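A.B. asks: Whatever this is, show me its structure:
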Amino acid sequence: MNKEHLRDLLKQVQSGQMNLDAAMGELKRLPFEDIGYAKIDNHRCMRTGVPEVIYCEGKNIEQIQGIVRRMAQYHDNILATRASPEVFEAIQKTEADCQYHELARLVVIHPRPVEKKGNIALVSAGTSDIPVAEEAAITAETLGNQVNRIYDAGVAGIHRLLHSCDELFEANVCVAVAGMEGALASVVGGLVSCPVIGVPTSIGYGASFGGVAALLSMLNSCASGVSVVNIDNGFGGGYQASIINQMVVRGQGAEDRGR
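C.D. replies: Reported below is the predicted structural model:
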């Protein structure tokens, strides 16, 4: 339940369109709704501004459909991550109003246009890293952020990255997505004054150990201001970037009002 839904509920009680018993029934489901295999956090949108995100891997089709069905009653722009085409088809049967981003394996349920604010620079080292980068980008855009994509700009051809320095300098936060040795996060961190979020990917040959090499490289970065999320966690990188960018936007707004 988001703030708009709660406000509408209270207005219905105030106007007499809904009686107190019906309103109490709605409010009982406000903290969470227990449907047996999941406890849906209906209150999360009010606490964080973002509805609970559905992680699809490990859930069967019926569970995903049940969660979507309940959440769609109250929320727009619901994110379902790690969704295969088969999962999308199942979601679509439950809620036709949804959009699939196949490269990112991400479904947006009840997609609604939002004003995209601020500036997030999202850099991927190689073309193979783009699926993880797109998960980060679409997550951030769905949450109301302007995202500037800079793809295939890894350190093996560092002139490609340096060509985009102006775009990096203008960003409120940068997301660096890289596999192999994961050096991109350190290089970006050494160029910019804003926070850098490293997203290691599992792309690489044997001794990359499925992204562990990139993860350790980013964790041990000598560039200040670099933080790191888990391997292939584009969603986490995009969400964290959104929080930082939105804080900057609010701060700029407060500063403008104070003038």
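A.B. asks: From here on, just use CA atoms for contacts and neighbour counts.
C.D. replies: Noted.
A.B. asks: Lys3 reaches Met46, doesn't it?
C.D. replies: Yes - look at Lys3 against Met46 with CA atoms under 8 Å: they come within range, at 6.1 Å.
A.B. asks: more crowded one of these two?
C.D. replies: The neighbour comparison of Lys3 against Met46 (other CA atoms under 10 Å) goes to Met46, with 16 against 13.
A.B. asks: this one as well, want them side by side:
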Amino acid sequence: MGLIMDKKSLIKNIKEGTLSEEQALEILEDKGYTDVGDVAKIDFSRKDRRGFPEAIYCASKDDESLVDIFKAFCQRGESVIGTRASRAQYDLVKKSIPDVEYSDLAQIISLDYSKDADKIGEIAIVSAGTSDLPVSLEAEITAKFLGARVKAYRDVGVAGVHRLLDKTEDIKKANVIIAIAGMEAALATVLAGLVDKPIIAVPTSVGYGANLGGITALLSMINSCAEGVSVVNIDNGYGAAYQACQINKLIAKGYK
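C.D. replies: Below is the predicted model of the structure:
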């Protein structure tokens, strides 16, 4: 039905003279993606289908393809973030696109044309320790890029639970909570026992040998006895932020 209505709108715009036949043909022939060389097809229609634009996973991409991908977004005036990007990749992209920014800890390259005034709702990002900061920043930058207002509460792990309790009333004001923790990852369970909001838990690879690179934290969060906790993969701040933004958007705009 959506496609039919779109075509009707095109016909109407042509009749009213607000759209030329050439422009209409260009829209109709748009495949929804753009070829970048022989290796990439950028999904520019994803924002219309899913509500949020495509992100670029930078690790393992060759230099030429990565630069060309960012150029394609820049030429269309489209915002984009590149996750798991190295400083060397950022330096390379910045030579062609001076407006890009980089977070060393989050390993994110961002080209963001959005405005703070357009952000909606509120997501709380709660992290247990300072060693969880890279994942916390990945989630924060991603959530802001996807259009959410964000408040971060860092170093409030359960080893000093009074730090968390001091912030609980503020955390409750958020529509969604992202809980980030390594070690035994008890933070998500404790939070779920204190608040009435959905919690997305992110296990991190922070911890000593028995942490097993985050496997222990992952299993701990999956086995939480508290209701309302969903869990993403180890160190996946991006995935947690995306899911949180979907929920936040429904709440902020009013689900119908």
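A.B. asks: And the TM-score between these chains?
C.D. replies: The TM-score (TM-score structural alignment, normalised by the length of structure 2) is 0.87; 245 aligned residues with a CA RMSD of 2.3 Å.
A.B. asks: Counting residues, name the longest helix you see in structure 2.
C.D. replies: Ranked by residue count, the top helix of structure 2 under DSSP state H comes out as helix 237-253.
A.B. asks: Quick one: the residues in structure 1 that that one pairs up with.
C.D. replies: Counting by TM-score structural alignment, helix 237-253 of structure 2 pairs with residues 234-250 of structure 1.
A.B. asks: in that stretch, what's buried?
C.D. replies: Using 16 or more other CA atoms under 10 Å as the test for burial, stretch 234-250 of structure 1 gives 234-242, 244-246, 248-249.
A.B. asks: gap between the aligned residue in structure 2 for Ile40 of structure 1 and Asp63 of structure 2?
C.D. replies: Aligned by TM-score structural alignment, Ile40 of structure 1 pairs with Ile42 of structure 2. To Asp63 of structure 2, Ile42 of structure 2 is 16 Å away according to CA to CA, to the nearest Å.
A.B. asks: if you count what's nearby, which of those two comes out ahead?
C.D. replies: Neighbour count, other CA under 10 Å: between Ile42 of structure 2 and Asp63, Ile42 has more, with 17 against 13.
A.B. asks: wait, what's in contact with that one?
C.D. replies: Tyr33, Thr34, Asp35, Val36, Glu54, Ile69 (CA atoms under 8 Å, 6 or more residues apart in numbering).
A.B. asks: got those as JSON lines, with secondary structure and neighbour count columns?
C.D. replies: Shown next, in JSON lines, are the contacts of Ile42 of structure 2 (DSSP: H, G, I helix; E, B strand; the rest coil; neighbours: other CA atoms under 10 Å):
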{"residue": "Tyr33", "secondary structure": "coil", "neighbour count": "13"}
{"residue": "Thr34", "secondary structure": "strand", "neighbour count": "16"}
{"residue": "Asp35", "secondary structure": "strand", "neighbour count": "13"}
{"residue": "Val36", "secondary structure": "strand", "neighbour count": "15"}
{"residue": "Glu54", "secondary structure": "coil", "neighbour count": "17"}
{"residue": "Ile69", "secondary structure": "helix", "neighbour count": "21"}
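A.B. asks: could these be laid out in JSON lines, adding distance to Ala24 of structure 2?
C.D. replies: Compiled in JSON lines, the contacts of Ile42 of structure 2 are given as follows (distance: CA to CA, whole Å):
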{"residue": "Tyr33", "distance to Ala24 of structure 2": "17"}
{"residue": "Thr34", "distance to Ala24 of structure 2": "18"}
{"residue": "Asp35", "distance to Ala24 of structure 2": "21"}
{"residue": "Val36", "distance to Ala24 of structure 2": "24"}
{"residue": "Glu54", "distance to Ala24 of structure 2": "25"}
{"residue": "Ile69", "distance to Ala24 of structure 2": "26"}
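A.B. asks: give the contact list for the most centrally placed residue in structure 1.
C.D. replies: Computing the C-alpha centroid of structure 1 and ranking residues by CA atoms, centre = their mean puts Thr139 first, at 3.1 Å. By CA under 8 Å, 6+ apart, the contact set of Thr139 of structure 1 is Leu79, Phe235, Gly238, Tyr239.
A.B. asks: Quick check: the farthest pair among the residues you listed?
C.D. replies: Longest distance between any two of the contacts of Thr139 of structure 1 is 12.2 Å, between Leu79 and Gly238; criterion CA to CA.
A.B. asks: returning to that earlier point: just give me the match in structure 2 for the residue nearest to the centre of structure 1.
C.D. replies: Counting by TM-score structural alignment, the partner of Thr139 of structure 1 is Thr142.
A.B. asks: quick check, that match in a helix?
C.D. replies: Yes - with DSSP: H, G, I helix; E, B strand; the rest coil as the criterion, Thr142 of structure 2 is assigned to a helix.
A.B. asks: for the stretch 1-150 of structure 2, what spans make up the strands?
C.D. replies: With DSSP state E, counting those that start in this stretch applied, the stretch 1-150 of structure 2 shows strands at 34-36, 40-42, 56-57, 80-83, 101-103, 108-111, 120-127, 148-153, listed in chain order.
A.B. asks: Among those, which comes closest to Ser205 of structure 2?
C.D. replies: Closest to Ser205 of structure 2 of the strands of the stretch 1-150 of structure 2, according to CA to CA: strand 120-127, at 13.1 Å.
A.B. asks: hang on, the earlier thing: not counting its own residues, what contacts the longest helix of structure 2?
C.D. replies: Here helix 237-253 of structure 2 makes contact (CA under 8 Å, 6+ apart) with 83, 120-123, 135-140, 142-143, 146-148, 175-178, 200-202, 232-233.
A.B. asks: what's the mean deviation for it versus structure 1?
C.D. replies: Compared with structure 1 after the fit, helix 237-253 of structure 2 shows a mean deviation of 0.9 Å (mean CA distance after the TM-score superposition for structure 1).
A.B. asks: Helices along the stretch 51-200 of structure 2, start to end?
C.D. replies: Along the stretch 51-200 of structure 2, counting by DSSP state H, counting those that start in this stretch, helices occupy 63-76, 87-96, 133-145, 161-171, 187-192.
A.B. asks: Distance to Tyr208 of structure 2 added to these, as TSV?
C.D. replies: TSV is the format used below for the helices of the stretch 51-200 of structure 2 (distance: least, CA to CA, whole Å):
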stretch	distance to Tyr208 of structure 2
helix 63-76	35
helix 87-96	27
helix 133-145	17
helix 161-171	21
helix 187-192	17
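A.B. asks: so which of these gets nearest Gly2 of structure 2?
C.D. replies: helix 63-76 (23.8 Å).
A.B. asks: Provide the aligned range in structure 1 for that closest one.
C.D. replies: So helix 63-76 of structure 2 sits over residues 61-74 in structure 1, by TM-score structural alignment.
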